[in-house]
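Got a predicted structure here, sequence first:
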Amino acid sequence: MSLTIQKSFEKQPDGASGKLYLVATPIGNLEDMTYRAVRTLQEADIIAAEDTRQTRKLLTHFEISPGQLLSYHEHNKTASGPELIRLIIEGKNLALVSDAGLPAISDPGSDLVKLAVEAGISVIPIPGANAALSALIVSGLPTERFQFIGFLPRENKDRDHLLASLQDEENTLLMYESPHRIIKTLESLQQAWGDRKVVLARELTKRYEEMARGTLSECLGWLQEHPPLGEYCLVVAGANPEDVKERRDAWWQSLSVEEHVLHYEEQEGVSRKEAMKKAAGDRGVSKRDIYKIIAVD
C-alpha cells in the first residue's frame, strides 16, 4: 500500500468525488444526537442505513428529509457497497449510519470504508455515542489501556481458541453480547480466565440503564435471579500481571504438549484423559485444544 494523505476539508475542484461521512447516532437516548450529526444528515445527498425503517424514525424526529435513503447492511453489502462507492465518485456526499452508535464498529460499515479508502475517497468521522466506551468509563476498571473484542464467535471451538489467546491480555477487555447468549458467554469467560471482575452494562442511556458490577460468578448468580433483558456491553478485568508472569515462568514451558501430557501420565500415574485435562489447565486452554494438537502431531 502506497502512502496517501487525506485533507478532509480542503476545497475540492469542480467535478471531484464526494465524501463518505460516518455519522454516529444515539444508542438509546435521542438527546445524544449532536448538532453536527443533524447538520451532516441534512446536507448529505444520500444517507445509507443499516435498517432504513429505524433510520427513518430518527430522521423524522429531527425533521430531516433525505435526498435518498438507501439500504446498506451485512446481507447486501457485497452488491450495495460498490454501488454506493460509484455514487460518491460521481460527486455525491454520502452519510453512513448504523442502527445505533458509530458506524464501522462491529458493523458492515467497515467494509464500505475500506472500499472508499481504496478508491481515494475522503472518509470523515462525525463522532458521538458509543456503547463500549460508555460502559468502560463507568466500569471502575482500568481505562488507560483496553482492547475491544466485539461479539465472541458463536462456534465453541472458535470461541475457546479466541479466549485462550487472550488469557494473558492484561488490558481491560470490552465486548458486546445479546441477552440470549450472555449467560453462556459468562460461563465461557469464567472457564477460560477464572473468576475475574466484570461489569455488565445493560440498556445504556435508556430508562432502564443498569450496571451489574462483581465477579463473573457473582454476575452469573445475579442473572439466574434476574433473567437477561436488552443488549449487554461487558467490561472484563485484564489478566493479573503476577499470574501472567507465573505462567510464563512455569516448569512446563520447555515441554511440547505431548511431553506435558506424558509427564502427568508417568509421574502421577493418571489416565491420559486426566493428564490432558491437567495440561490444559496449566496452559490455560481447553482440553479440546490439547487433544487437537496431539492428534495433529
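That came in fine, so what should we check first? Numbering: from 1, shown residues only.

Could you use CA atoms for every contact and neighbour count after this?
Fine.

host element of residue 105?
Per DSSP states H and E, residue 105 falls between elements, in no helix or strand.

tell me, how many neighbours does it end up with?
Neighbour count of residue 105, defined by other C-alpha atoms under 10 Å: 14.

Could you pull out the helices in this protein for me?
Assigned helices in the chain, in chain order: 35-43, 52-61, 77-89, 109-118, 131-139, 156-165, 182-193, 216-225, 241-248, 257-268, 272-283, 287-296 (criterion: DSSP state H).

Compute the first-to-last residue distance for stretch 190-197.
10 Å (C-alpha to C-alpha, to the nearest Å).

Can you lay out the helices of the chain as TSV showing distance to residue 174 and mean neighbour count?
Compiled in TSV, the helices of the chain are given as follows (distance: least, C-alpha to C-alpha, whole Å; neighbours: other C-alpha atoms under 10 Å):
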stretch	distance to residue 174	mean neighbour count
helix 35-43	26	16
helix 52-61	26	15
helix 77-89	26	17
helix 109-118	19	17
helix 131-139	6	19
helix 156-165	13	16
helix 182-193	12	18
helix 216-225	14	15
helix 241-248	18	12
helix 257-268	31	16
helix 272-283	23	18
helix 287-296	24	13
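
then this one, side by side with the first:
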Amino acid sequence: METALYLLPVTLGDTSIEKVLPSYNAEIIRGIRHFIVEDIRSARRFLKKVDHDIDIDSLTFYPLNKHTSPEDISSYLKPLIDGASMGVISEAGCPAVADPGADVVAIAQRKKLKVVPLVGPSSIILSVMASGFNGQSFAFHGYLPIEPRERSKKLKALEQRAYTENQTQLFIETPYRNHKMIEDILQNCRPQTKLCIAANITCDDEYIQTRAVKDWKGNLPDLSKIPCIFLLYK
C-alpha cells in the first residue's frame, strides 16, 4: 500500500457497505492507523461497519470541523510526513466535497504529499445523474440563506442562472427545515421551472422525483428529518 492521504467515502445512510463501496476501500482502511475525521463517533461506527474486528482503540483520530484552526490541521499531517498513511472521513459521502476535509487536502497538496481519492457515493453526483437535468454544467451552492428576504433573492438568482446559463443548480437544507425549503421554492420559482428532490440516496427508502414547480403543489412527500438535496433547472 502506497503511503498517501486517502480520502475515504462513507455510506450516505443506513446502507450496507457492499452496496456502495468497493472491497478495495476496506483493504486500504485496514492499513491506516491515523484518521482525520469530521466526527469521531460516526467515524468509529463507520470503521466498525467496514471491519467488525478492527481494533478501534489502537487508532488515532484527529477532529476536523469548522472550528479547527489551520495550525491544528497542518499539524495533523505529521504522521503522513513521517511515512504513515492517513485517512480522511466525512460524516457522510465523499470527504472534501462540501466538507471541511477540503482544508486538509489543500495543505497536503501545498506540502506536495500524495493524495488518493477512493470511489464512493456522492449525493451531488448521484442526484444530478438521476434528475434528468444538465450534467455537463452544474453548480452546488450548499446551504441557502435562512433570512426570508435573502433566501427569496437567492432562489430567484439560482433559477435565473438555470435559464440564462443552461446550468443545473443544487443546494441542501438542514433536514428539519426541508419542508420550509420546498415551500419557499414553490413560492419563489416560476411554475414551469423544474425541481428535483432527491432524498435518502442509496438507502432502501430512496426518493428521487423531478417535476415542474406547479406540479409539486399539493403533491409533496414527507421529508421531515431526511437528508435531501434540491436541484433546479429550466
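Alright, I've got the coordinates. These numbers come from a predicted model, not from an experiment.

of all the helices of structure 1, which lies closest to residue 232 of structure 1?
With C-alpha to C-alpha as the measure, helix 182-193 is the member of the helices of structure 1 nearest residue 232 of structure 1 (7.7 Å).

That closest one vs structure 2, mean deviation?
Between helix 182-193 of structure 1 and the aligned residues of structure 2, the post-superposition mean distance stands at 3.7 Å (mean C-alpha distance after the TM-score superposition for structure 1).

quick one: that helix to helix 272-283, angle?
90 degrees (axes from the mean of the first three to the mean of the last three C-alpha atoms, to 10 degrees).

Helix 182-193 of structure 1 vs helix 156-165, what angle?
Using the same axes, to 10 degrees: helix 182-193 of structure 1 against helix 156-165 is 50 degrees.

What lines up with residue 178 of structure 1 in structure 2?
Aligned by TM-score structural alignment, residue 178 of structure 1 pairs with residue 174 of structure 2.

Near that match, how many other residues are there?
Around residue 174 of structure 2 there are 14 residues (other C-alpha under 10 Å).

cool, and residue 176 of structure 1?
20.

Kindly provide the distance from the residue nearest to the spatial centre of structure 2 to residue 207 of structure 2.
Central residue check for structure 2 by C-alpha atoms, centre = their mean: the C-alpha nearest the mean position is that of residue 93, 4.8 Å away. Taking C-alpha to C-alpha as the measure, residue 93 of structure 2 falls 17 Å from residue 207 of structure 2.

Which residue in structure 1 aligns with residue 101 of structure 2?
Aligned partner of residue 101 of structure 2 by TM-score structural alignment: residue 109.

From residue 57 of structure 1, how far off is its match?
20 Å.

circling back: find the nearest non-adjacent residue to the match of residue 178 of structure 1, please.
residue 227 (7.6 Å; C-alpha to C-alpha, 6 or more residues apart in numbering).

counterpart of that neighbour in structure 1?
Per TM-score structural alignment, residue 227 of structure 2 is aligned with residue 231.

Contacts only, for its match.
Listed by C-alpha atoms under 8 Å, 6 or more residues apart in numbering, the contact partners of residue 231 of structure 1 are 176, 177, 178, 179, 202, 203.

how about 7 Å then?
By C-alpha atoms under 7 Å, 6 or more residues apart in numbering, the residues touching residue 231 of structure 1 are 177, 178, 179, 202, 203.

what about structure 2, which of these hold up?
Here is what carries over to structure 2 from the contacts of residue 231 of structure 1, by both residues aligned by TM-score structural alignment, their matches' C-alpha atoms under 7 Å: 179, 202, 203.

quick one: stretch 116-125 of structure 2 aligns where in structure 1?
With TM-score structural alignment as the criterion, stretch 116-125 of structure 2 aligns to 124-133.

got the end-to-end distance for the matching stretch?
For stretch 124-133 of structure 1, the end-to-end distance is 20 Å (C-alpha to C-alpha).

which residues are contacting it?
Taking C-alpha under 7 Å, 6+ apart as the rule, stretch 124-133 of structure 1 contacts 8, 20-27, 32, 34, 37, 101-102, 174, 204, 233.

before we move on, back to that, distance of the match of residue 227 of structure 2 relative to residue 171 of structure 1?
Taken as C-alpha to C-alpha, the span from residue 231 of structure 1 to residue 171 of structure 1 is 23 Å.

ditto for residue 28 of structure 1
For residue 28 of structure 1, the distance to residue 171 of structure 1 - C-alpha to C-alpha - is 28 Å.

now residue 293 of structure 1
28 Å.

Kindly report the same for residue 265 of structure 1.
In terms of C-alpha to C-alpha, residue 265 of structure 1 sits 36 Å off from residue 171 of structure 1.

rewinding a little: out of the helices of structure 1, the one nearest residue 96 of structure 1 is which?
Taking C-alpha to C-alpha, helix 109-118 is the member of the helices of structure 1 nearest to residue 96 of structure 1, at 7.5 Å.

once aligned to structure 2, how far is the closest one on average?
Mean for helix 109-118 of structure 1 is 1.2 Å (mean C-alpha distance after the TM-score superposition for structure 1).

Now do that helix and helix 77-89, the angle between them.
Using the same axes, to 10 degrees, helix 109-118 of structure 1 lies at 40 degrees relative to helix 77-89.

How far away from the center of its chain is helix 109-118 of structure 1?
18 Å (C-alpha atoms, centre = their mean, to the nearest Å).
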